[in-house]
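Engineer: predicted model follows, preceded by the sequence.
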Amino acid sequence: MNRNILILGFTFLIATSSYALDCENAMDTYSLKECAKIDYDKADKKLNKTYKQVMSLLDDEGKELLKKSQRAWITFRDLNAEFQSDSMRGGTGQGLIYTSILTEMTIEREKELSIKLNQ
């Protein structure tokens, strides 16, 4: 019995490791969630880069204000995404909505911070 479970597990790993993610044509929930995560990771990296650039331009007081506002924004972003996705509570789409909201808000925050780079 344990041997059959082990074989089944290896078969699953082999099958899923060859899975090519096509975000342009994603249709199933797994692919949509994975693609949403990729989008969020890109937005988050861009935000972190802009945040560091802005921090390098600020004096100590400005840096402290940015840190505080960023912490508050992260709390708001996460709670807002949780609230927005609650309409799908327990459903397969809840995680997708949650991640999509995180992405949208992260993109907007990066735009807000990048304005400081152009002043």
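Structural biologist: Thanks, I have it. Residues are numbered from 1 along each chain as shown.
Engineer: drop to CA atoms for contacts and neighbour counts, all remaining ones
Structural biologist: Fine.
Engineer: show me where the chain has its helices.
Structural biologist: Assigned by DSSP state H, the chain shows helices spanning 2-17, 29-57, 60-85, 94-117.
Engineer: just those helices: most buried one?
Structural biologist: Comparing those by mean neighbour count (mean count of other C-alpha atoms under 10 Å), helix 94-117 ranks first with a mean of 19.
Engineer: got another, please set it beside the one above:
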Amino acid sequence: MTRWAIICALTCVGAPALAQDVIYSFDATVNCLAEKGEEGEAHQCFGTSANACMETTDGGWSTLGMVQCLDAELKDWDRRLNTAYGLLMKHSKEVDAEMAEWGSSAPSQAEALRKMQRAWIPFRDASCEYERSTWGGGTGGGPASLSCFLHLTAQQAWSLEKNVEAYEAATCNHEGCTE
């Protein structure tokens, strides 16, 4: 079941006509990453904004509140993942072009990145479907599944962002960039 089907199953059937307003900001996660991200503890920050949302939203710890807060942070991580993937793909294509210019027979970085990301998506989906299944059909399965999506997406986004940073640092060291 996709995460959107999970959200609808929890919010479209038997729920009030209007979803509750959640108090959400990605700031808690951004602040946590600024503090812990460079020390290799970024994983401790994944879900921080969703948890803050649940704490500050009236009914935030209800199934509906958890779903809305978790989905809000998931969307932020998904945007970050897509941005990082796009930048990394651009950089990978530049490396591939440079390698081809040199006559290298090295494997394509862009193709390897594409294959890696395409393999990651079904891994994420299967992992989170398994997480949902451990709830035996209970209402906690939706939030558990979304939490899984959030954490795995955040982990992948963070990893891709670190690769982008490494590429840009190497390029600047090579080309003598100044900020």
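Structural biologist: Thanks, I have it. These numbers were taken from a predicted model, which means no experiment stands behind them.
Engineer: may I see the helices of structure 1 organised as a markdown table, with distance to Cys23 of structure 1 added?
Structural biologist: Below are the helices of structure 1 laid out as a markdown table (distance: least, C-alpha to C-alpha, whole Å):
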| stretch | distance to Cys23 of structure 1 |
| --- | --- |
| helix 2-17 | 16 |
| helix 29-57 | 6 |
| helix 60-85 | 21 |
| helix 94-117 | 14 |
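Engineer: show me what Thr75 of structure 1 aligns to in structure 2.
Structural biologist: Counting by TM-score structural alignment, Thr75 of structure 1 lines up with Pro122 in structure 2.
Engineer: again, but for Glu110 of structure 1
Structural biologist: By TM-score structural alignment, Glu110 of structure 1 lines up with Ala157 in structure 2.
Engineer: also Thr92 of structure 1?
Structural biologist: Match for Thr92 of structure 1 (TM-score structural alignment): Thr139.
Engineer: so who does the spatially most central residue of structure 1 touch?
Structural biologist: With distances taken as C-alpha atoms, centre = their mean, the residue of structure 1 nearest its centroid is Tyr40 (3.1 Å). The contact partners of Tyr40 of structure 1, taken as C-alpha atoms under 8 Å, 6 or more residues apart in numbering, are 99-100, 102-103, 106.
Engineer: please redo it, this time with the cut-off set to 7 Å
Structural biologist: Neighbour list for Tyr40 of structure 1: 99, 102-103 [criterion: C-alpha atoms under 7 Å, 6 or more residues apart in numbering].
Engineer: how many neighbours does Ala169 of structure 2 have?
Structural biologist: Ala169 of structure 2: 14 surrounding residues under other C-alpha atoms under 10 Å.
Engineer: what helices and strands are in contact with the one helix or strand it maps to?
Structural biologist: Using DSSP states H and E, Ala169 of structure 2 falls within helix 141-175. If you count contacts as 3 or more C-alpha pairs under 7 Å, 6 or more residues apart in numbering; DSSP states H and E, helix 141-175 of structure 2 packs onto helix 63-101, helix 109-133.
Engineer: for the last one, which helices and strands make contact with it?
Structural biologist: The helices and strands touching helix 109-133 of structure 2, judged by 3+ C-alpha pairs under 7 Å, 6+ apart, are helix 63-101, helix 141-175.
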